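In: Here is a sequence together with a model predicted from it:
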Amino acid sequence: MTTRRGQTSAESRELILTAAAELFAAKGYRQTTFADVAERSGISRGSIPWHFGSKEGLLLAVLERSVDLLNASLDDPPEQGADLGLDRVTKGLEALFAQPTTKLFVTLLVEALEPDSPIHDRYVAIHDTLRGHCKRWLDRFAPSAGPSTEALAVAIVGAGIGIHLQWLVAPDRVDIGQSLAALRALVAGIH
């Protein structure tokens, strides 16, 4: 039986995670303070370390939640014998990069590259997830000749990350929709 206090605590935790994810995506980890998270979430500043221990603990919880949301939102490839139209497959790949978590993952990427980063291993797992999902889609239609689906998955995920990175740096100069459509056309060209 869930108590009202336990429910309130879970709701507060969720509000804090949502606010922190938005702020980390917009400002980065270093530039975001507990005060920022408290203001955005409507939860007292003192509650944040109570739930997460430290700012690093909050960051790790945000990434863990984001990976869980990403995994839950990605469709599995169609079964063998199902309609495997190339358009359906390339749209599935494009969906990888349309997730709300993508901006957060790209914004925090630089922090993951720093020596002794507490999020390095999380990024290894995020990239494994993206490549694995991409590979499952590619395995449904990729020709047997040419690059392996593993190599194609690395290239596609790298291109998707690069597109988002360019868009974050200069959103007025990069049309993310057109760029993802171009990536989709390139993937369709390997068939």
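Out: Yep, it's here. Numbers count the residues shown, from 1 in each chain.

In: going forward, measure contacts between C-alpha atoms and count neighbours the same way
Out: Will do.

In: just checking, Val154 touches His133?
Out: No: the criterion here is Cα atoms under 8 Å, and Val154 misses it with His133 at 11.0 Å.

In: The structure to be compared is supplied as follows:
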Amino acid sequence: MASLRDERTQQSRRLLVGAAAELFAAKGFRRTSLVDIAERAGVSRGSIPWHFTNKAGLLEAVLDEQLRTVASGFGEGEDGRSGDPVDRAVAYIRLPATRVFTTLLAEAVEEGSPIRGHYARLHDAVRQGVRARIPSGALPEGVDPEAFAVLLVGLVVGVHVQWRVAPGAVDLDAVREAVRALMPTPLGRS
């Protein structure tokens, strides 16, 4: 049984991760200060180094938490079936957690970025989730499942950015149906 102190420590950590995720998504990593995060979380700024060492450590905690959220989006559907990867991709775009990844994308592509490794792991996890849901024979002959997964991840990233920039101009349901129409057989549908 956890002590009251342990519970408060975990609550403080959750508040900091949640506040940082919101602010990183809205302002980016570089433009978010520790003061901003502490104020949003309603905790002392001194709590950040105690929990995470520094701002980069907090960023890692945020990205790890968001990665778990996104990876869980590629689990089984509510009906217990694996689900169509195209449906999963559109669901991923709609996840609030996805916004932080999009906001930080420009920082992630910079050489030496503290975010870069997290993005590599995120993309790998999503590609694995897509590949796992491609039934044998579902892709046209000669289409490599890994290449298809890369293509679908690229499509998701690009569509997500467009949707965040101009949500009224991007109909995600129409995008899903367009992708599905381009596929010769349904993926992961049972």
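Out: Here it is on my side, so go on. Predicted model, so just to flag it, every value in this text is computed and none were measured.

In: aligned partner of Ala125 of structure 2 in structure 1?
Out: When structure 1 is aligned by TM-score structural alignment, the residue opposite Ala125 of structure 2 is Thr129.

In: What count of nearby residues applies to that match?
Out: 15 (other Cα atoms under 10 Å).

In: what secondary structure does the closest residue to it other than its chain neighbours sit in?
Out: The spatial neighbour of Thr129 of structure 1 that comes closest, neighbours along the chain excluded (Cα to Cα, 6 or more residues apart in numbering), is Asn71 at 7.6 Å. Secondary structure, DSSP: H, G, I helix; E, B strand; the rest coil: Asn71 of structure 1 is helix.

In: can you check Ala149 of structure 2 too?
Out: Ala149 of structure 2, by the three-state scheme (three-state DSSP), is helix.

In: Structure 1: which residue goes with that one?
Out: For Ala149 of structure 2, the residue aligned by TM-score structural alignment is Ala153.

In: Now do the strands in structure 1.
Out: Using DSSP state E, structure 1 contains no strands.

In: which ones are touching Leu61 of structure 1?
Out: Quick fix: residue 61 of structure 1 is Ala, not Leu. 17, 52 (Cα atoms under 8 Å, 6 or more residues apart in numbering).

In: Could you do Leu23 of structure 2 as well?
Out: By Cα under 8 Å, 6+ apart, the neighbours of Leu23 of structure 2 are 29, 32, 36-37.

In: That one and Val35 of structure 2, how far apart?
Out: Per Cα to Cα, to the nearest Å, Leu23 of structure 2 is found 11 Å from Val35 of structure 2.

In: what would the contacts of Leu23 of structure 2 look like in TSV with neighbour count and distance to Trp50 of structure 2?
Out: Output for the contacts of Leu23 of structure 2, formatted as TSV (neighbours: other Cα atoms under 10 Å; distance: Cα to Cα, whole Å):
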residue	neighbour count	distance to Trp50 of structure 2
Phe29	20	19
Thr32	16	18
Asp36	15	17
Ile37	26	14
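
In: what range in structure 2 matches stretch 91-100 of structure 1?
Out: Stretch 91-100 of structure 1 covers residues 87-96 of structure 2 once aligned (TM-score structural alignment).

In: what does that stretch contact?
Out: So stretch 87-96 of structure 2 is in contact with 70, 73-74, 98, 152-153, 156, 159-160, 172-173, 176, going by Cα under 8 Å, 6+ apart.
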